[in-house]
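Trainee: sequence? don't have it. structure:
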């Protein structure tokens, strides 16, 4: 089953259960996935679908961050949508797992004491290993913390 099929099945369950908020959140996610499929003109791969879901999470988080505190109904809706969307993406790597991949990459490149000059070379090898599994900002922060 593709991600679109899974989201559609969950939306049908929510409709049958009478869970209007969940149905609305899933409907928005399904719409984003369908639009990406139309834009690509073929079915999405699992990784591409995960990217779309993460993009929706990020956009909803940005809405949440910019919403004034007195708009509690919008804040609650955004938090609920993020919780629903997170059901459909694999868990992101934790900091210690990312550090292990960074150390593995440094060993692979033969770099004992990384410097800022090595950053481009390290990131070029490192990012394909963690793409879609780890937050790029966190990877960058952890790598920058290792510079001599």
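Mentor: Noted; the coordinates are in hand. None of these values were measured; they are calculated from a predicted model.
Trainee: from here on, contacts and neighbour counts on C-alpha atoms
Mentor: OK.
Trainee: which residue, neighbours along the chain excluded, lies closest to the residue nearest to the spatial centre of the chain?
Mentor: For the chain, residue 54 is the residue whose C-alpha lies nearest the centre (Cα atoms, centre = their mean; 3.3 Å). Residue nearest to residue 54 in three dimensions, not counting chain neighbours: residue 89, with 7.2 Å by Cα to Cα, 6 or more residues apart in numbering.
Trainee: pretty sure that neighbour is in contact with residue 50, am I right?
Mentor: Yes - at 5.7 Å, residue 89 and residue 50 qualify as touching, with contact defined as Cα atoms under 8 Å.
Trainee: residues near residue 141, how many?
Mentor: 11 (other Cα atoms under 10 Å).
Trainee: what about the residue nearest to residue 54, distance to residue 6?
Mentor: 12 Å (Cα to Cα, to the nearest Å).
Trainee: more neighbours: those two, which one.
Mentor: Per other Cα under 10 Å, whichever of residue 89 and residue 6 has more neighbours is residue 89, with 19 against 13.
Trainee: and that one, how far from residue 66?
Mentor: Counting by Cα to Cα - residue 89 and residue 66 are separated by 24 Å.
Trainee: below is an additional structure, to be compared with the one above:
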């Protein structure tokens, strides 16, 4: 049983009781996304906390991208709404890694796989080690860019 999912449900009740519209609608949306992930595929399953963090990460990324798109379209009110939702989701995600932390993890993974001189051929090996360590705590595109930079591509 996912304790993070239980926390979301409890926080939803609290948000509804305190009439916090942004928080309650965002948590409802996230719980719906979690339920959809649970019933996706051939067999329904209960998501672990790691899986829930994955869903939360993708929802947060959607909000950031939507806020940027609204900003570019001169729709500041909608962009602000998306940012507010992203802030609510961020409360449930693990602490984000700094650029220095990501660089250190990538460096350690390159040393661990002995991939220093292999260039882009080693990208898959290094990402395979780095991805589980940064899941939900760093943007995947930024991590891939750091791996490319350190591999010298």
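Mentor: Thanks, I have it. Keep in mind the model is a prediction, meaning the values are calculated, not measured.
Trainee: what residue of the second structure takes the place of the residue nearest to the centre of the first structure?
Mentor: In the second structure, the position corresponding to residue 54 of the first structure is occupied by residue 57, as judged by TM-score structural alignment.
Trainee: for that match, helix, strand, or coil?
Mentor: Here residue 57 of the second structure is helix, with the state taken from DSSP: H, G, I helix; E, B strand; the rest coil.
Trainee: hang on, it packs against residue 136?
Mentor: Yes - Residue 57 of the second structure is in contact with residue 136 according to Cα under 8 Å; the separation is 5.4 Å.
Trainee: common neighbours of those two, please.
Mentor: Residues touching both residue 57 of the second structure and residue 136 (Cα atoms under 8 Å, 6 or more residues apart in numbering): residue 93.
Trainee: show me where the first structure has strands.
Mentor: In order along the chain, the first structure carries no strands (DSSP state E).
Trainee: show me the helices in it, by range?
Mentor: With DSSP state H as the criterion, the first structure has helices at 3-17, 20-40, 46-66, 72-85, 95-109, 119-130, 136-144.
Trainee: residues in contact with residue 99 of the second structure?
Mentor: Contacts of residue 99 of the second structure were listed using Cα under 8 Å, 6+ apart, and none were found.
Trainee: and residue 67 of the first structure, how far is that from residue 80 of the first structure?
Mentor: 15 Å.
Trainee: contacting residues for residue 147 of the second structure?
Mentor: Counting by Cα under 8 Å, 6+ apart, the residues that residue 147 of the second structure touches are 106, 123, 126-127.
Trainee: return the residue of the first structure aligned against it.
Mentor: By TM-score structural alignment, residue 147 of the second structure lines up with residue 143 in the first structure.
Trainee: please tell me how far its match sits from residue 108 of the first structure.
Mentor: Per Cα to Cα, residue 143 of the first structure is found 15 Å from residue 108 of the first structure.
Trainee: equivalent analysis for residue 32 of the first structure, please.
Mentor: 39 Å.
Trainee: so between these two, which is more surrounded?
Mentor: residue 32 (18 against 11).
Trainee: shouldn't the more buried one be in contact with residue 51?
Mentor: No - here residue 32 of the first structure does not reach residue 51: they are 11.0 Å apart, not a contact under Cα under 8 Å.
Trainee: rewinding a little: pick out the most distant pair among the contacts of residue 147 of the second structure.
Mentor: Within these, 106 and 123 form the most distant pair, 10.6 Å apart (Cα to Cα).
Trainee: show me which of these two is the more surrounded one.
Mentor: residue 106 (26 against 18).
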